[in-house]
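# I would like the atomic coordinates for the input below:
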Amino acid sequence: MTENASWAAITAEDPDHSQWYVDRFRGLAAEGADLDGEARLVDALLPRGSRVLDAGCGPGRVGGALHRAGHLVTGVDGDPVLVAAAEVDHPGPRWLVDDLTTFDLGETFDGIVCAGNVITFVEPALRRAALTRLLAHLEPGGRLAMGFGDHRGYGFAEFRADAAATGWAEDLLLATWDLRPWTPDAGFLVALLRPAAAADARATP
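Got it, this is the predicted structure:
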């Protein structure tokens, strides 16, 4: 298995991988680890009570924290084992099993978070499809917070080109979820993006 294999390929080869992932974060939570960094940033971007999409929600730690902060959260993930864990560990949000490259919830959100290297676990040929579907689920004035590391074969320059090609504009690039500035030699990227059409309209006198 290559280090940049998709989540589907990883779980096909190792059916126990999803449960291992669930158990890993349950263990970290039991140890008192701070697992809410991504949620704190997203919470700062939005008014209380905003509608938030947790895209690639996994076992629900980010969406769960945002729900506890007072937001209306929907989480989507293609792995039913992870979604089942989210339902147990983080009641309150709406948790759905769906494919980020094709999903259509028939509604839009004030903000979207896509954390935990989610975009790198999408098949490379389908990453633009996933970015397109995320854009379709965002309010014109909303923002997407996307975070991932450079260790899984998806270069930051490639991601930025894919985002621009699918209708996203960059608001801010960070190197961490705790707001450290991004530099070209950073090993992690947190991109705050908004719909390019909305950004262009705002810039027009």
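
# rest of the way, CA atoms for contacts and neighbours
Noted.

# doesn't residue 19 belong to a helix?
Yes: assessed by DSSP: H, G, I helix; E, B strand; the rest coil, residue 19 belongs to a helix.

# who are the contact partners of it?
With contact set as Cα atoms under 8 Å, 6 or more residues apart in numbering, residue 19 has these partners: 81-82.

# distance-wise, check residue 79 relative to residue 19.
According to Cα to Cα, to the nearest Å, residue 79 and residue 19 sit 10 Å apart.

# I should have written residue 11 there, sorry.
Relative to residue 19, and taking Cα to Cα, residue 11 is found at 10 Å.

# cool, residue 134 as well?
26 Å.

# buried ones in the helix or strand where residue 54 lies?
Using DSSP states H and E, residue 54 falls within strand 51-55. Neighbour-count burial for strand 51-55 flags 51-55 (criterion: 16 or more other Cα atoms under 10 Å).

# where do the helices of the chain begin and end?
7-13, 17-30, 37-45, 61-68, 80-89, 127-136, 156-165, 196-203 (DSSP state H).

# could the ones you listed be laid out in JSON lines, adding distance to residue 121?
Below are the helices of the chain laid out as JSON lines (distance: least, Cα to Cα, whole Å):
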{"stretch": "helix 7-13", "distance to residue 121": "5"}
{"stretch": "helix 17-30", "distance to residue 121": "13"}
{"stretch": "helix 37-45", "distance to residue 121": "18"}
{"stretch": "helix 61-68", "distance to residue 121": "17"}
{"stretch": "helix 80-89", "distance to residue 121": "14"}
{"stretch": "helix 127-136", "distance to residue 121": "9"}
{"stretch": "helix 156-165", "distance to residue 121": "13"}
{"stretch": "helix 196-203", "distance to residue 121": "25"}
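
# here's the other one to compare against:
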Amino acid sequence: MDGMMSHTTSARGELDPVAESVAVYSDHADDYAAVHAPKMADRAERFAGSLPTPSLILDAGCGPGRDLARFRAYGHVVRGVDLNPVFVAKANTYAPTSQCDLREIGTRFPAGTFDGVWASASLVHLDAAETVDVLGQFGTLLRPGGKLYVCLKATGHTGWLDESEGRRWYTVWDPDEFAAAVRGASFEVDRVDRGPYVEVWASRNG
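The predicted model follows:
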């Protein structure tokens, strides 16, 4: 599958936790879409309002396309990427979406392509080093002054979690450490919201 093969196994020959975790969503994609449909509406509205209309937004890890539809409704131009092929098929009904491993996102678009990058809980299955690397790639893809929203888990324990849908890997971040990682990726942090998920709102330096 496009964007997945190079990360299917780790250097130790083990299954890649990201690919393994993302694959779990396929069997419950409709349920996932229904459960999460009403969530994050206020955040999407705030992010959309932080950008001139129309702006070009990348929904990085768009899932079944909920926020693609929202950003279009606010007058923006949107592109989606996701690693799960079932989600990609669903998201394509809302906006052009391609299958892509976020760890390779910087190879998919020219530098400075986007006015905004929206990454809502899409980095939760990456380890800390991978997350830092992807944040740097987001910085490259954004124009100077472009906006970033990213949130990930700030409670629980890093490692495998057995959930009703299946087994997934999660990396849990300290909010201050995550904000520092965003700053280190050439961003100015505009706002940090703390809770079960740490939410960082940032602007691209330059």
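
# most tightly packed of the helices of structure 1?
helix 61-68 (a mean of 24; mean count of other Cα atoms under 10 Å).

# what residues in structure 2 pair up with stretch 65-74 of structure 1?
Stretch 65-74 of structure 1 corresponds to residues 70-79 in structure 2, going by TM-score structural alignment.

# just stretch 119-139 of structure 1 next, same as before
The aligned range for stretch 119-139 of structure 1 is 123-143, by TM-score structural alignment.

# do you know which of the helices of structure 1 lies nearest residue 103 of structure 1?
helix 127-136 (6.8 Å; Cα to Cα).

# residue 110 of structure 2 touches residue 139, doesn't it?
No: Residue 110 of structure 2 lies out of contact with residue 139 (Cα atoms under 8 Å); the separation is 11.7 Å.

# could you check how far the aligned residue in structure 1 for residue 91 of structure 2 is from residue 76 of structure 1?
Under the alignment (TM-score structural alignment), residue 91 of structure 2 maps onto residue 86 of structure 1. Separation of residue 86 of structure 1 from residue 76 of structure 1 (Cα to Cα): 10 Å.

# in stretch 145-153 of structure 1, which residues are buried?
For stretch 145-153 of structure 1, by 16+ other Cα under 10 Å, it's 145-149, 152.

# what does the longest strand belonging to structure 2 contact?
For structure 2, the longest strand by residue count, based on DSSP state E, is strand 142-153. The contact list for strand 142-153 of structure 2 (Cα under 8 Å, 6+ apart) reads 47, 50-51, 111-124, 170-173, 196-206.

# on that earlier part again, what is the nearest of the buried residues of strand 51-55 of structure 1 to residue 33 of structure 1?
residue 54 (20.6 Å).

# contact partners for the closest one?
62-63, 73-76, 112-114.

# what's the counterpart of it in structure 2?
Looks like residue 54 of structure 1 aligns to residue 59 there (TM-score structural alignment).

# how far away is its match from residue 142 of structure 2?
Distance from residue 59 of structure 2 to residue 142 of structure 2, by Cα to Cα: 12 Å.

# do the same with residue 17 of structure 2
On the measure of Cα to Cα, residue 17 of structure 2 and residue 142 of structure 2 end up 28 Å apart.

# looking at these two, which one has more neighbours?
Shown here are residue 17 of structure 2 and residue 142; by other Cα atoms under 10 Å, residue 142 has more neighbours (25 against 22).

# any idea how far the alignment partner in structure 1 of residue 183 of structure 2 is from residue 69 of structure 1?
Using TM-score structural alignment, the partner of residue 183 of structure 2 in structure 1 is residue 164. Residue 164 of structure 1 sits 31 Å away from residue 69 of structure 1, taking Cα to Cα as the criterion.

# please say which position in structure 1 residue 193 of structure 2 maps to.
Match for residue 193 of structure 2 (TM-score structural alignment): residue 174.

# tell me, how many residues neighbour that match?
Residues near residue 174 of structure 1, counting by other Cα under 10 Å: 18.

# stretch 139-152 of structure 2 vs structure 1, mean deviation?
Stretch 139-152 of structure 2 differs from its equivalent in structure 1 by a mean of 1.0 Å after superposition (mean Cα distance after the TM-score superposition for structure 1).

# what's the spacing between that stretch and its chain's center?
On the basis of Cα atoms, centre = their mean, to the nearest Å, stretch 139-152 of structure 2 sits 11 Å off its chain's mean C-alpha point.

# what's near enough to touch the residue positioned nearest the centre of structure 1?
Central residue of structure 1 (Cα atoms, centre = their mean): residue 114, 0.7 Å from the mean position. Contacts for residue 114 of structure 1 (Cα under 8 Å, 6+ apart) come out as 54-57, 144-147.
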